[in-house]
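A.B. asks: everything below, folded, please.
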Amino acid sequence: MSVYDDGWCVAPVAVPTAEDTRRRVRALIGWMVVVVGLFAASAAAAVWATGLPWLTWVLLAASLGAGTV
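C.D. replies: So this is what the prediction gives:
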């Protein structure tokens, strides 16, 4: 019996492998790129597309929506 085995746990805990960690890090980086890209597009639209104020709000809402997923 080890320190971590008190007899109550019937199933061992799944330890993530290096491949699982890489997959999760890639997903995190991809999500961050989407959020930052949408935010940057919103800022660029505010500067360059002053005639389309709704575009800035749509892109900002999309970046905030992607950030909460």
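A.B. asks: only C-alpha atoms for contact and neighbour calcs from this point on.
C.D. replies: OK.
A.B. asks: element containing the most centrally placed residue in the chain?
C.D. replies: The centre of the chain sits closest to residue 31, judged by C-alpha atoms, centre = their mean, with a distance of 3.7 Å. Here residue 31, judged by DSSP states H and E, is contained in helix 18-48.
A.B. asks: from the chain's centre, how far out does that helix sit?
C.D. replies: 7 Å (C-alpha atoms, centre = their mean, to the nearest Å).
A.B. asks: alongside the first, I'd like the structure of this one:
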Amino acid sequence: MPRRTARQQATVTTMIDIAAGMAVQTQRIARRDVVELGEVELTDEEDARLGDALLHIEQVAEDLRRLRGPG
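C.D. replies: Got it, this is the predicted structure:
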């Protein structure tokens, strides 16, 4: 881990928290607007691509939470 001042570490932690929150919010919006409301009928290919994208977002959010660590 690089040597950082407390302020630098707080900045990094805040950036990670914001990015993780954005990833989760994007996932929620996509699920709600496209999947759960059922306003759009997806082709099998679109459904698969959306599923892959949502999974990727979930994995990135988890990676960010792990990077941030406890606290």
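A.B. asks: so what number do they get for TM-score?
C.D. replies: Here the TM-score for the pair of chains, by TM-score structural alignment, normalised by the length of the first structure, is 0.60; 51 aligned residues with a C-alpha RMSD of 1.9 Å.
A.B. asks: tell me which residue of the second structure lines up with the residue nearest to the centre of the first structure.
C.D. replies: Taking TM-score structural alignment, the alignment pairs residue 31 of the first structure with residue 16 from the second structure.
A.B. asks: distance of the residue nearest to the centre of the first structure from residue 52 of the first structure?
C.D. replies: Relative to residue 52 of the first structure, residue 31 of the first structure is positioned 27 Å away (C-alpha to C-alpha, to the nearest Å).
A.B. asks: still on that earlier bit, what span of the second structure lines up against the very next helix or strand once past the helix holding residue 31 of the first structure?
C.D. replies: Using DSSP H and E, the next helix or strand after helix 18-48 of the first structure towards the C-terminus is helix 53-67. Helix 53-67 of the first structure corresponds to residues 51-65 in the second structure, going by TM-score structural alignment.
A.B. asks: what's the average distance of that stretch to the first structure?
C.D. replies: Its aligned residues in the first structure lie a mean 1.7 Å from stretch 51-65 of the second structure after superposition (mean C-alpha distance after the TM-score superposition for the first structure).
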